[in-house]
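Participant: Sharing a model prediction with you, sequence too.
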Amino acid sequence: MVDNYQGAGVESWEILNCSPDLPYPFPNSSLLTPSYSIAIAMILCIGNILNPTELETTIAKLEMAEFVDGKATAGWHARQVKHNTQLPQGSPALAIVRDIIDAALQRHALFQMAVRPYIVRPVTISRYDIGMSYGTHIDNALMYDPLMRSDVSMTIFLSDPTTYEGGELIIESTQGEVAFKLPAGSAIVYPSSTLHRVEAVTQGVRLAAVTWIQSLVRDPQQREILFDLDTARQTLFEASGKTPVFDLISKSHANLLRQWTEF
């Protein structure tokens, strides 16, 4: 886990405005960059998780790969509504793409700060052709190989959104449903406790990488508090340097992280 983000300040973050339906600007956002947008419960859209070279290499490998029925990796209840294909275990392309994405996530300070990853499951590569979808489901709470608890779900969009119709990721909440369809190379992270689905693709092909994370901080509200404090202290540091106020915020951030972290 990265816990030192100095040199990768908030001005360099690529936090996308996930959807016109989400609150923007976020309350108390005067200290933050204009591109900052976050919904409740730590739904966060991050631009350019993959750089252009990584994205190009990934797409090239997937274009030559053979996909199989995706039902095999779904839970018994989700299997009834899962209609897509995915790269099989043992696929040479899958091994290469996993290495690319794993390296990208390890170096990405914003992902590390927002998610606080303890275990990151190797990615699954999904393909949705015309007519394919993934109906409403909840991700498995426990996963195996490795044994882990799913706290955070993540989708990395690999296809240019202008090349396919449909295929939106729909996340349900008490505020209603929100649709997400991000630029290629961008990602969304959201609590695994939410019901969600992928709408049917009506034109083109939707490629995505999905993974699940056990966080050092399992509660999404606690992760949001830590994220807000970290954002505030870094913005303050960039504006004024190491001040007594910065030290006080850093103290609170560190002590909350110490209190809430689980191994």
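Facilitator: Now that the structure is in, tell me what you want to look at.
Participant: contacts, neighbours, all on C-alpha from now
Facilitator: Noted.
Participant: Next up, the contacts around residue 65.
Facilitator: 87, 91, 93 (C-alpha atoms under 8 Å, 6 or more residues apart in numbering).
Participant: Put this next to the first one:
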Amino acid sequence: MIIIENLLSKDEVAQFRAQLAHVPFVDGKGTAMGMAAGVKNNGQADAQHEQVKQLANALLAKLGNHPQVVSGALPHRIFPPCFNRYSESQTYGYHVDAAIMRIPSTPDVLRSDMSMTVFLSELNEYEGGELVIQTGFGEQHIKCEAGSAVLYPSSSLHKVTPVTQGERIAAITWMQSMVSDQQMRENLYQLDQSIQSLINSDSASREQLDQLHHIYHNLIRKFAVV
């Protein structure tokens, strides 16, 4: 589970929010699959609306170029982001994301390896609405500043607790990684973050960094499927 702070600037969040205020929202149950439909109670921006498509593409471009997203997910494919809204009393009970998703308006499918929530509401705009993810270390409760995001394995059981006041707006998406093995993906992320830390601190020689890069890229070469 990776928290990505300031994925979007405050100005970018404001632009997304301003445009989302003028697009149609539909019942979120219509996009849920299988058992998830029975526990989903929220609104979702109409993915067929032209302005929503533009917003999804703008966020998609941001994700594809963000170094921490690339490092954490090693994305091969990214599902067009969806925008959801939870008003008072709305919630999404425990569920697991579908393993295979069809990318809209294409014949292509995506294996969901990583899920992401990008928070678009400020913390003081709503109460409740926590993203809760079950992990090997127990339930993790996540509620981030607007513009920040959380990236986590799609295989995790997770839920959104009821909003008790205000309104929670977020974007969600799913990624198929070039490295399907979750443990290897985590190891590669930790290795890459260690390399970046050494580069930023000037505490390693060029020769040492070259050796670490050699290991990192050869591991990707061995385990990535493209």
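Facilitator: All right, it came through fine. Please read these numbers as outputs of a predicted model, since none were measured by experiment.
Participant: For the two chains, what TM-score is obtained?
Facilitator: Aligned and superposed, the two chains score 0.93 in TM-score terms (TM-score structural alignment, normalised by the length of the second structure); 221 aligned residues with a C-alpha RMSD of 1.3 Å.
Participant: hang on, the earlier thing: inside helices: which ones of the contacts of residue 65 of the first structure?
Facilitator: Those of the contacts of residue 65 of the first structure mapping onto helices are residue 93, per DSSP state H.
Participant: Show me which of the contacts of residue 65 of the first structure are buried.
Facilitator: Among the contacts of residue 65 of the first structure, those classed as buried by 16 or more other C-alpha atoms under 10 Å are 87, 93.
Participant: Can I get the contacts of residue 65 of the first structure in CSV including distance to residue 156 of the first structure?
Facilitator: Converted to CSV, the contacts of residue 65 of the first structure look like this (distance: C-alpha to C-alpha, whole Å):
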residue, distance to residue 156 of the first structure
87, 15
91, 19
93, 17
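Participant: Name the nearest of the contacts of residue 65 of the first structure relative to residue 152 of the first structure.
Facilitator: Within these, the smallest distance to residue 152 of the first structure is 21.8 Å, found for residue 87 (C-alpha to C-alpha).
Participant: ok, the spatially most central residue of the second structure - contacts?
Facilitator: By C-alpha atoms, centre = their mean, the second structure has its centre lying nearest to residue 116, at 1.2 Å. Contacts here follow C-alpha under 8 Å, 6+ apart; on that basis residue 116 of the second structure touches 149-152, 172-174.
Participant: Check the alignment and tell me where residue 77 of the first structure lands in the second structure.
Facilitator: Aligning on TM-score structural alignment places residue 77 of the first structure opposite residue 35 in the second structure.
Participant: List the contacts of that match.
Facilitator: Residue 35 of the second structure makes contact with residue 95, according to C-alpha under 8 Å, 6+ apart.
Participant: can we see that at 10 Å?
Facilitator: By C-alpha atoms under 10 Å, 6 or more residues apart in numbering, the contact set of residue 35 of the second structure is 94-96.
Participant: out of those residues, which are inside strands?
Facilitator: Using DSSP state E, the subset of these located in strands is 94-95.
Participant: Quickly name whichever of the contacts of residue 35 of the second structure is closest to residue 163 of the second structure.
Facilitator: Of those, the one sitting nearest to residue 163 of the second structure (C-alpha to C-alpha) turns out to be residue 94, at 15.0 Å.
Participant: What's the local residue count around the equivalent of that closest one over in the first structure?
Facilitator: By TM-score structural alignment, residue 94 of the second structure lines up with residue 136 in the first structure. Here the count is done by other C-alpha atoms under 10 Å, and residue 136 of the first structure has 17 residues near it.
Participant: hey, where'd the helices end up in the stretch 51-200 of the first structure?
Facilitator: With DSSP state H, counting those that start in this stretch as the criterion, the stretch 51-200 of the first structure has helices at 52-63, 92-107, 109-115.
Participant: Now tabulate the ones you listed in a markdown table and tack on distance to residue 69 of the first structure.
Facilitator: Listed next are the helices of the stretch 51-200 of the first structure as a markdown table, based on distance: least, C-alpha to C-alpha, whole Å:
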| stretch | distance to residue 69 of the first structure |
| --- | --- |
| helix 52-63 | 15 |
| helix 92-107 | 15 |
| helix 109-115 | 30 |
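Participant: And these: which comes nearest residue 122 of the first structure?
Facilitator: Comparing the helices of the stretch 51-200 of the first structure by their distance to residue 122 of the first structure (C-alpha to C-alpha), the top pick is helix 92-107, with 6.5 Å.
Participant: so that closest one aligns onto which residues of the second structure?
Facilitator: Going by TM-score structural alignment: helix 92-107 of the first structure matches residues 50-65.
Participant: Now do the matching stretch: distance to the chain's middle.
Facilitator: 13 Å (C-alpha atoms, centre = their mean, to the nearest Å).
Participant: what's the answer for stretch 117-135 of the first structure, then?
Facilitator: The answer for stretch 117-135 of the first structure is 12 Å, by C-alpha atoms, centre = their mean.
Participant: now swap in stretch 125-137 of the first structure and tell me
Facilitator: 18 Å.
Participant: Past the longest helix along the second structure, which element shows up next along the chain?
Facilitator: Secondary structure assigned by DSSP H gives helix 182-201 as the longest helix of the second structure. Counting by DSSP states H and E, the element after helix 182-201 of the second structure in chain order, helix or strand, is helix 206-223.
Participant: Pull up the aligned stretch in the first structure for that following helix.
Facilitator: Using TM-score structural alignment, helix 206-223 of the second structure pairs with 243-260 in the first structure.
Participant: hang on, the earlier thing: closest one to residue 168 of the first structure out of the contacts of residue 65 of the first structure, please.
Facilitator: residue 87 (20.4 Å).
Participant: pretty sure that closest one contacts residue 70?
Facilitator: Yes: assessed by C-alpha atoms under 10 Å, residue 87 of the first structure is found in contact with residue 70 at 8.3 Å.
Participant: which residues do the two both contact?
Facilitator: Taking C-alpha under 10 Å, 6+ apart as the contact rule, residue 87 of the first structure and residue 70 both touch 124-127.
Participant: just the residues you listed now: which is nearest residue 219 of the first structure?
Facilitator: Using C-alpha to C-alpha, these come closest to residue 219 of the first structure at residue 124, 24.4 Å.
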